[in-house]
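Engineer: With the input below, show me the fold.
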Amino acid sequence: MSEPVNQSRRRAAIATAAVPGAMLGAAAVAPFVTSMTPSERAKAAGAPVEVDISNLKPGEKLNVEWRGKVVWVMKRTPEQIASLSQIPASQLADPMSAGSKQPAYVDPKTRSISPELVVMEGVCTHLGCSPVSRLTPGELGNDWLGGFYCPCHGSKFDVAGRVYTGSPAPTNLPVPDHKIDGTKLVIGITPDGKEA
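Structural biologist: Below you'll find the predicted structure:
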């Protein structure tokens, strides 16, 4: 005959086996949970970047890395600013940047907060190549007023990053959120201090 089942002993045995099992399960899951949180390096890569623009002279361009992309910070000359209104709208695919990525607080004609300083991603919107500076008027033909040229497939952009009609690039060069505070530029933050 079988002995009656001792329920309290059964519960004690189950609890004794369950505790180490739960600990092993937690130990197995912990690395997966930890891997889902961003590393300090990843957090830093997306953080706003401060740039000292006090020594930037007219016509000069800085390359800054932000979120793994090259961002150009360029101080335009008076001639370069004037050239923006000399390009016929018919030669630009999106002259007012209606279909391009840029914050609402930048002037669509200059694509900047102030006409002198332009901030834009230095990555062609066609296939991600890096355009090169061709800032000298006439450098790419008699009607060329200066800008950027993508050597991969021939896209052309003016000094505001607006793409020329007939270029493979579908949109203007993106303008990231940024804030100008005297001689300091902060990329990745809006003028009212909100992080992008």
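
Engineer: From here on, just use CA atoms for contacts and neighbour counts.
Structural biologist: Will do.

Engineer: What residues does Ser8 make contact with?
Structural biologist: For Ser8, no residue counts as a contact, taking C-alpha atoms under 8 Å, 6 or more residues apart in numbering as the criterion.

Engineer: so is it in a helix, a strand, or just coil?
Structural biologist: The assignment at Ser8 comes out as helix when based on DSSP: H, G, I helix; E, B strand; the rest coil.

Engineer: this one as well, want them side by side:
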Amino acid sequence: MSNTPVDNSRRRFLTIATSVVGGVGVAGAAVPFIASWNPSAKAKAAGADIKVDISKVEPGQLLRVEWRSKPVWIVRRTPQLLKELGEHDDKLRDPHSEENQQPEFARNDYRSLKKEYLVLVGICTHLGCSPQHKKDGEFEEMVEGVKDGFFCPCHGSKFDMAGRVFQGVPAPLNLVVPPYYYIDDNTLLIGSEEGAA
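Structural biologist: Below you'll find the model as predicted:
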């Protein structure tokens, strides 16, 4: 047995130094591990709101965009189309949009914020096909007295220019109105309602 005094300060220093190095190592390993739980940039973009410039959309024209991997249609309705919307309510399954499938702002005759512009998810509410826009009287071959509308070629569902479903077709509901608002007169933001955080 030796009587040399024990150097506790050196032992304390080595313990602290080892703890600090170990803590840095744990933090270095934890940061990338925790970061891997965050969604990828591609996943974030897939669910993100989109801005759409509608300044060049002509009356009667349909603009197609993609939001959350779904087709979204923006249609600039003509005054004649708007007038015709109220003339076939008796042929529709849900003419007043009573089903809870659209934002509150779309519970009106036009199913839109501004009557001139219609914004819809372009997916049939039957089995998910994408209907075709039939215009200039072409739709009247399918529904007497209605010149423009949307026809689903998969199973024959028909929708008017407010996205309301006609009676006697497989689709049970009107086409979906996504949340959106106008940033200004020429720009839509699809994916959020104004004031929603």
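
Engineer: which residues in the second structure form helices?
Structural biologist: Under the criterion DSSP state H, helices of the second structure are mapped to 8-35, 41-46, 79-85.

Engineer: Can you add mean neighbour count and give these back as JSON lines?
Structural biologist: JSON lines is the format used below for the helices of the second structure (neighbours: other C-alpha atoms under 10 Å):
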{"stretch": "helix 8-35", "mean neighbour count": "11"}
{"stretch": "helix 41-46", "mean neighbour count": "11"}
{"stretch": "helix 79-85", "mean neighbour count": "14"}
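
Engineer: With respect to Gln132 of the second structure, which of those lies nearest?
Structural biologist: Ranking the helices of the second structure by their distance to Gln132 of the second structure (criterion: C-alpha to C-alpha) puts helix 79-85 first, at 16.9 Å.

Engineer: mind checking how far that closest one is from the chain centre?
Structural biologist: Relative to the centre of its chain, helix 79-85 of the second structure is centred 26 Å away, using C-alpha atoms, centre = their mean, to the nearest Å.

Engineer: need the helices of the second structure in JSON lines with distance to Gly168 of the second structure, can you?
Structural biologist: Output for the helices of the second structure, formatted as JSON lines (distance: least, C-alpha to C-alpha, whole Å):
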{"stretch": "helix 8-35", "distance to Gly168 of the second structure": "52"}
{"stretch": "helix 41-46", "distance to Gly168 of the second structure": "35"}
{"stretch": "helix 79-85", "distance to Gly168 of the second structure": "19"}
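
Engineer: which one of the ones you listed lies closest to Gly156 of the second structure?
Structural biologist: For Gly156 of the second structure, the closest of the helices of the second structure is helix 79-85, at 20.4 Å, according to C-alpha to C-alpha.

Engineer: Using the aligned residues only, give the average distance of that closest one to the first structure.
Structural biologist: Comparing helix 79-85 of the second structure with its match in the first structure after superposition yields a mean distance of 0.8 Å (mean C-alpha distance after the TM-score superposition for the first structure).
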